[in-house]
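Peer 1: please find the sequence and the predicted model below.
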Amino acid sequence: MITVNGESRTLEKPVTVTEYLEACNYVPVQVVVELNEEIIKRETYDTTVLKDGDVVEILQFMGGGSC
């Protein structure tokens, strides 16, 4: 069981951050991931495995605004 953006999620098997993002239709280069209150480097998404009790926040960039 992990918590993602405040909601509990059950993982069927251990997955990396990249695998989780792709399974949820996120584009890894368009998000920032906070794992257990620390922003993790995008270069580590492929090697960081989510485990029971982890708290994940996924922040997605949005376009818009004016100059």
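Peer 2: Yep, that arrived.
Peer 1: contacts, neighbours, all on C-alpha from now
Peer 2: OK.
Peer 1: which residue ranges of this structure form helices?
Peer 2: 17-23 (DSSP state H).
Peer 1: mind listing the strands for it?
Peer 2: Assigned by DSSP state E, the chain shows strands spanning 2-4, 7-9, 15-16, 31-35, 38-39, 49-50, 55-60.
Peer 1: take a look at this one as well, against the first:
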Amino acid sequence: MRNGMTITINNKEVEVVANRMLQQIVFDQIGENSKGIAVAVNGQVIPKDLWVEKNVKENDDILIIKATQGG
């Protein structure tokens, strides 16, 4: 039985453990400081308070955007 799944994060295929919540995936990518971070799954923005409830599925396309300051 396969314990992993393939998803796309910022246009890059990534192999992750199956049955992970979005929050775990995001924290694995950026660390636990999620200030200024927006996340979309399959083109739909997911509010930060729902990351802990959102189950990531095989072939999901995740976009992680970090806001930056500048001028």
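Peer 2: On my side now, so go ahead. From a predicted model like this one, the values you see are computed outputs, not experimental measurements.
Peer 1: mean neighbour count added to the strands of structure 1, as a markdown table?
Peer 2: Shown next, in a markdown table, are the strands of structure 1 (neighbours: other Cα atoms under 10 Å):
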| stretch | mean neighbour count |
| --- | --- |
| strand 2-4 | 16 |
| strand 7-9 | 11 |
| strand 15-16 | 16 |
| strand 31-35 | 17 |
| strand 38-39 | 12 |
| strand 49-50 | 18 |
| strand 55-60 | 17 |
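Peer 1: mind putting those strands into TSV with distance to Cys24 of structure 1?
Peer 2: Formatted as TSV, those follow (distance: least, Cα to Cα, whole Å):
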stretch	distance to Cys24 of structure 1
strand 2-4	11
strand 7-9	12
strand 15-16	12
strand 31-35	12
strand 38-39	19
strand 49-50	14
strand 55-60	11
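Peer 1: Ala23 of structure 1: which of the ones you listed is closest?
Peer 2: Checking the strands of structure 1 against Ala23 of structure 1 by Cα to Cα gives strand 15-16 as the closest, at 10.0 Å.
Peer 1: now the closest one: which residue numbers in structure 2?
Peer 2: Residues 20-21 of structure 2 are matched to strand 15-16 of structure 1 when aligned by TM-score structural alignment.
Peer 1: repeat for stretch 34-51 of structure 1
Peer 2: Taking TM-score structural alignment as the measure, structure 2 aligns residues 40-57 with stretch 34-51 of structure 1.
Peer 1: if anything else comes up later, I'll come back, but that's it for now.
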